[in-house]
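[1] turn this into a structure:
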Amino acid sequence: MDLADDLITDPYGTYATLRTASPVHRIKGTDGQPAWIVTRYEDVRAGLADPRLSLDKKNALPGNYHGSRLPPALDANLLNMDPPDHTRIRRLVGKAFTPGRVERLRAPVRALADQLLDALGQQGSTDLIAAYAAPLPISVICELLGVAPDRRGDFRGWAQALLVPDPDRPQDGAKAVGAMLAYFVELIEHKRREPKDDLLSDLIAVHDAEDGRLSEDELLSLAFLILVAGFENTVQLIGNAVLALLRHPDQLDELRADSTRIPAAVEEVARYEGPALLAIRRFPTEDMEIGGVPVKAGETVLLSLAAADRDPDRFPDPDRLDLARDTAGHLALGHGIHYCLGAPLARAETEIALRALLERFPRLELDADTEDPAPWRRSLRARGLDRLMVRYDAASASDVDRVSRRCPSPERR
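    Below you'll find the predicted structure:
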């Protein structure tokens, strides 16, 4: 079954059709190779936690969809690992995203959001992805890794070329990967000589202790994964949240009236229009059944997070955005041992980005003068916008201060 175009143009309608017909289907991946796609909430949630579904490509059968391929030095990352290696490395990097560390980042993230919004000034219209949703997370991740401010523009360009490939320039993605690898090698050597108070310096110290806890390729792969995943998921979550609210003005009005509901709004947007359509591909280590369908060991299994989170058996009236909905158990950021490590930071950044934006631009709207103000990226895996063209009238300083006093944000308390 070749569903590539349908899954890009109408993912949720296509998933609903598939889910109604059967919970598991055989499809073609982006490389033309076959894979199983799983669409029902119960099956997807169980699959995310099933140790028989391996992320390690050594368990894959030839002739099946394998997903993206990276140089070996960048491929030794958490998205290709099972326990015990996955457990070992996740424990090492987990301290970067503890609740305490994320909480300490709130004030700097809010300051950065305000700085980006200051730059928009009174110009009246902008591409909110390019001007706000993208530079905010790339700056935060680069700060965590200890990337110098004058190189962050390079990182954003590399990530963009890799995650949003230009079909007319397929070589750009490979060049971006090569440039990132070369820079990380250089950066690691620099931090070995001059360590700082950042995550990359901490990981280098673990590697150099020579106790077998982190190899050179694992160190490079971790830095690469933190950058790419930290950028991609958050920019998409921010952009998708803004678009969903602008297209549901009743929900937006409720949020403006009570901004303490922003954390709940982020959870509902993640369920309704999350940053990933599919979890990373998996390979059964033994013959098994998924949703009553037999799947052979080594065949590729794609668990659809988007389909699961729009399953009416789990979320009634799932195609309606409802900020008062009980979103407990949504799968937008995963489940089980591979649950998104940076989820607390992504949530915090999105909450802060929305709060700052709604305070500053109380009359924000889609730019009606643009023919297609919010086109979706042509991706089977990710759900994100190429651009988000908006119009706005900036609030006065007194307006912002009045809203802030009425609904103080956590980072300002």
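
[2] going by C-alpha atoms from here, please, whenever you check contacts or count neighbours.
    Noted.

[3] any idea which element the spatially most central residue of the chain lies in?
    Nearest residue to the geometric centre of the chain (CA atoms, centre = their mean): residue 233, 1.4 Å. Assessed by DSSP states H and E, residue 233 sits inside helix 216-246.

[4] what packs against that helix?
    Packing contacts for helix 216-246, counted by 3 or more CA pairs under 8 Å, 6 or more residues apart in numbering; DSSP states H and E, involve helix 72-75, helix 135-145, helix 152-163, helix 171-193, helix 199-208, helix 249-257, helix 262-272, helix 343-360.

[5] another for comparison:
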Amino acid sequence: MHANESLKNKLFTKEFTHNPYPVYEKLRQSEPILNLQFPDGRFGWLISNYDDAMAALKDGRFIKNVAKAFGEEHTSVFSTNMLFSDPPDHKRLRGLVQRGFTPQRIADMRDHIQEIADSLLDAASSKDTINLIDEYAFKLPIIVISEILGVPTEDQDMFRVWSNSIIGASNRVMDEQVGRHMNEFIAYLKNWFAKVRENPGDDMISQLVIAEDQGDRLSEQELYGVVTLMIIAGHETTVNLIGNGVITLLEHPDQRKLLQEQPELIHGAIEEMLRYNGPVEFSTSRWAAEDMEFHGVDMKKGDLVVIALNSANRDAAQFENPEIFDISREKSQHLAFGKGIHLCLGAPLARLEGEIAINTLLRRYPHFELQSDIDQLEWRPGMIVRGVKEIPLRLHPERMT
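    Next comes the predicted model:
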């Protein structure tokens, strides 16, 4: 197959980052499994339609461990974790973390997450305008995941800086600042783990460190990798779920009004927000473990494969009227959290945080409005997360309920 070169040239541009969906639609129609060069210089396949995406996410012939694909070592602390592992390592690593994210434990956190949301909005009541990302969408999930992990309150802001740098490194966007942040983060973790070994608590980090010390559970590199993943995945997805969700409600005032009048629709609203403009643009990298034929395409061993999750979630072959944002839509099998063995472990927590954050904002400040042109919002660069840097909102606290 030969894709239209002009279509390839539209991928990963600033215009594409702002609104990728018209390009995705053309891709799904013309070449849903596209061979191209990614922004980091690697060549590989981009999968954009739903059926192919679902199949690829579940296909064990696509592996996540780069060492198996090329005999390379992992290049950063971000890489040695369950997200970049294959069975049997994946099951062992995921099993260690899964204990902290049981359905009952997540459900038991509802009241506390509500308290955090209310306290953050209380703090905003003295202001007329806030940056929703910095003052709400970021703070709520970073407080929650920090408490789960045992991160001291005074260190939470540093984790955002380090998280952004690690995401940049995972995109192979390395510069002097990213390298410095990575070194700072590793040094912090080493010091933190040493303190935990001396005086463990009942937080997840203590559980993981103790498990490592008991013998064969975690290597030091695995410990760094798992903790790094939990810190990043534990807040980045939710930050952008809240931010993108609020933007989408601003773009669809009828749906916003419906949700305000019927807050019990929040469960379906969150699922539709995840489908319509999800917080994760692309899957992390996979590689073909062998020469294979995949849905009509010949792939070679070691070929890179990336799934455009947000494109699959707008595929008309799977979703009726996919370009319409409808919070009453019947429950859909969207791919915002992936599928298969790498289905996002923190999805139930992200959903709960999103539900509470958005419904509380709508209830407490029902008249909030955007303080800029929606087309002027700056979307974050990179190939993993999809979200804006800032959302300036006028809250109208004088009309607060």
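
[6] mean per-residue distance, the helix holding residue 233 of structure 1 versus structure 2.
    Helix 216-246 of structure 1, aligned to structure 2 and superposed, deviates on average by 0.8 Å (mean CA distance after the TM-score superposition for structure 1).

[7] against structure 2, where does that helix fall?
    Aligned using TM-score structural alignment, helix 216-246 of structure 1 spans residues 220-250 in structure 2.

[8] list the buried residues of the matching stretch.
    222-250 (16 or more other CA atoms under 10 Å).

[9] same check on stretch 150-162 of structure 1?
    Of the residues in stretch 150-162 of structure 1, 152, 155, 156, 158, 159, 160, 161, 162 count as buried by neighbour count, 16+ other CA under 10 Å.

[10] nearest residue to the fourth one in space, please, no chain neighbours.
    Put plainly, it is residue 158 of structure 1. Once flanking residues are discounted, residue 158 of structure 1 sits nearest to residue 176: 4.8 Å by CA to CA, 6 or more residues apart in numbering.

[11] alignment lookup: residue 313 of structure 1 to structure 2.
    Aligned partner of residue 313 of structure 1 by TM-score structural alignment: residue 317.

[12] oh, I was asking about residue 374 of structure 1
    In structure 2, the residue matched to residue 374 of structure 1 (TM-score structural alignment) is residue 377.

[13] I'd like to check which residues are in contact with that match.
    388, 389, 390, 391 (CA atoms under 8 Å, 6 or more residues apart in numbering).

[14] 6 Å instead?
    Listed by CA atoms under 6 Å, 6 or more residues apart in numbering, residue 377 of structure 2 has no contact partners.

[15] any idea how far whatever residue of structure 2 lines up with residue 55 of structure 1 is from residue 149 of structure 2?
    Here residue 55 of structure 1 is matched to residue 64 in structure 2, going by TM-score structural alignment. Here residue 64 of structure 2 is placed at a distance of 25 Å from residue 149 of structure 2 (CA to CA, to the nearest Å).

[16] likewise residue 343 of structure 2?
    Distance of residue 343 of structure 2 to residue 149 of structure 2, given as CA to CA: 21 Å.

[17] ok, now residue 70 of structure 2?
    33 Å.

[18] neighbour count for those two, which is higher?
    Neighbours were counted for residue 70 of structure 2 and for residue 149 using other CA atoms under 10 Å; residue 149 has more, 21 against 12.

[19] that one matches what in structure 1?
    Alignment note (TM-score structural alignment): residue 149 of structure 2 maps to residue 145 of structure 1.

[20] isn't that match up against residue 202?
    No. With contact defined as CA atoms under 6 Å, residue 145 of structure 1 does not count as touching residue 202 (9.5 Å).

[21] where in structure 2 does stretch 30-37 of structure 1 fall?
    Counting by TM-score structural alignment, stretch 30-37 of structure 1 pairs with residues 39-46 of structure 2.

[22] and for that stretch, what's in contact with it?
    For stretch 39-46 of structure 2, the external contacting residues (CA under 6 Å, 6+ apart) are 33, 34, 35, 36, 37, 303, 304, 305, 306, 307.

[23] work out the gap between it and the centre of the chain.
    Centroid separation for stretch 39-46 of structure 2 versus its chain: 20 Å, with CA atoms, centre = their mean, to the nearest Å.

[24] span of that stretch from start to end?
    First-to-last residue span, stretch 39-46 of structure 2, CA to CA: 12 Å.

[25] and what of stretch 89-104 of structure 1?
    23 Å.

[26] who touches it?
    residue 345.

[27] buried residues in it?
    Buried residues in stretch 89-104 of structure 1, counted by 16+ other CA under 10 Å: 89, 90, 93, 96, 97, 102.

[28] and which of those is nearest residue 116 of structure 1?
    Nearest to residue 116 of structure 1 among those is residue 102, at 20.3 Å by CA to CA.

[29] what's the counterpart of the closest one in structure 2?
    Alignment note (TM-score structural alignment): residue 102 of structure 1 maps to residue 106 of structure 2.

[30] how far away is its match from residue 279 of structure 2?
    Per CA to CA, residue 106 of structure 2 is found 20 Å from residue 279 of structure 2.
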